[in-house]
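Colleague: Sequence first, then the predicted structure, then my questions.
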Amino acid sequence: MTMRPLLLCMLLLGIGGGVHAWWRSAGATPTPATLAAGDPRRLTGEDGIVMLVADWCGYCRRQQADFERAQVRYRVLDVEQEEGRLAAAALGREGVPITVIGQHVIDGYRIFDYFSAALDAHLLPLG
């Protein structure tokens, strides 16, 4: 009788491990070779930052101000210019701001604390 719970436990662990492996591979980080030509993740590598913005976007200005206050080095692409438009299309995104940190794509305005807590290792001070 004691073998049955042990076998059940092993079966559940095996299924859980398989699901975990599948989940990780489904969210695998793309390599530059697999990214579209205009994709800003080609520019960021592992720790660079690119922000897609529009001049008329108040949230974009707020997020840029947050990054400036925190002395974060980043590149700006205007979605109303060709390079920014291609970058947004390559990401399959339409709204702004879009922030790419390393290979992570973050839609919309986030207070700086969100970025700092989530991706602290990727933020490079100006210098």
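Modeller: That came in fine, so what should we check first?

Colleague: C-alpha from now on. contacts and neighbour counts both.
Modeller: OK.

Colleague: Run through the strands of this structure in chain order.
Modeller: Applying DSSP state E to the chain gives strands spanning 49-53, 75-78, 98-101, 104-107.

Colleague: putting a second one here so we can go through both:
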Amino acid sequence: MTSDAAPDRILMFGAEWCGDCRRSKALLDKHGVAYDYVDLEKVEDGADRAFAISGRTQIPVVVFPDGSHLVEPTDQALAERL
């Protein structure tokens, strides 16, 4: 289900039109965190995969190497997980 990410990297599902996704990507970039990105506008089954992980339709879905995830995280919540 999360085959797009290396086992030691974060996997983020999102879309460029999503402000929360752009904000979360910026936070990851600011902290120099390596992550893989699944653009739901470009990856045909991306939305289905994100839903299978989170059980929700909100994005971004940020999946951590331990298999846990956050949906629409605040900057504070995401920073605390890094």
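Modeller: Sure thing, it's come through. Predicted model only: the values in this text are computed from it and were never measured.

Colleague: Could I get the strands of structure 1 in a markdown table, plus columns for mean neighbour count and distance to residue 23 of structure 1?
Modeller: What follows is those, written out as a markdown table (neighbours: other C-alpha atoms under 10 Å; distance: least, C-alpha to C-alpha, whole Å):
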| stretch | mean neighbour count | distance to residue 23 of structure 1 |
| --- | --- | --- |
| strand 49-53 | 24 | 26 |
| strand 75-78 | 17 | 31 |
| strand 98-101 | 24 | 21 |
| strand 104-107 | 15 | 17 |
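
Colleague: Which one of those strands lies nearest to residue 19 of structure 1?
Modeller: Counting by C-alpha to C-alpha, residue 19 of structure 1 lies closest to strand 104-107 out of the strands of structure 1; the figure is 22.4 Å.

Colleague: residues in structure 2 aligned with the closest one?
Modeller: Using TM-score structural alignment, strand 104-107 of structure 1 lines up with residues 68-71 of structure 2.

Colleague: Share the number of residues neighbouring residue 20 of structure 1, please.
Modeller: Using other C-alpha atoms under 10 Å, residue 20 of structure 1 has 12 other residues around it.

Colleague: how near is the counterpart of residue 39 of structure 2 in structure 1 to residue 98 of structure 1?
Modeller: The equivalent of residue 39 of structure 2 in structure 1 is residue 78 (alignment by TM-score structural alignment). Distance, residue 78 of structure 1 to residue 98 of structure 1, using C-alpha to C-alpha, to the nearest Å: 10 Å.
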